[in-house]
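Asks: show me the folded form of this:
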Amino acid sequence: MTSQQRGSREHLSVRDICEELGVARSTFYDWRAARKAPPCIKLPNGDLRVRRADFERWLKALEQPA
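Replies: The predicted structure follows:
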């Protein structure tokens, strides 16, 4: 899947987010434990998903002025 296809998906998996940010899966879960990760949806099977809009808002909130 190309980054453009991933960018058009409404919900992202933990794998998608880690690939996009270039971080380890364990880092994402560390952020989640510290309540610093984007808002997640927990599916009945235990998998997590993040709405693309929430992910983009979370990234924007992390921006720091130059």
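Asks: C-alpha only now, for contacts and for neighbours.
Replies: OK.
Asks: excluding its backbone neighbours, what's nearest Ser13?
Replies: Arg49 (4.8 Å; Cα to Cα, 6 or more residues apart in numbering).
Asks: one more, so I can put them side by side:
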Amino acid sequence: MLTIAQVAEEIGVSLATFYRWRQLRKGPKSIKLPNGSVRIRRSELERWIETLEDAA
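Replies: Down below sits the predicted model:
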């Protein structure tokens, strides 16, 4: 599972952009852990990227 910072760095966007995408529900699905931190499964990130490729 990846942190938001790891995902933003991997796809080359700023944290602000990624948080905006999250707010607009345009980014990959995330999981909020009981301690309040947010994680994104690698498989979900790859699925989300595939949907972007299919749309292009």
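Asks: how about the strands in the first structure?
Replies: Ranges of strands in the first structure, per DSSP state E, are 11-13, 41-42, 48-51.
Asks: redo those strands as JSON lines? Include mean neighbour count and distance to Leu62 of the first structure.
Replies: Putting the strands of the first structure into JSON lines (neighbours: other Cα atoms under 10 Å; distance: least, Cα to Cα, whole Å) gives the following:
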{"stretch": "strand 11-13", "mean neighbour count": "18", "distance to Leu62 of the first structure": "19"}
{"stretch": "strand 41-42", "mean neighbour count": "13", "distance to Leu62 of the first structure": "21"}
{"stretch": "strand 48-51", "mean neighbour count": "18", "distance to Leu62 of the first structure": "16"}
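Asks: same list (those) but as TSV, adding distance to Tyr29 of the first structure.
Replies: Shown next, in TSV, are these (distance: least, Cα to Cα, whole Å):
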stretch	distance to Tyr29 of the first structure
strand 11-13	12
strand 41-42	13
strand 48-51	11
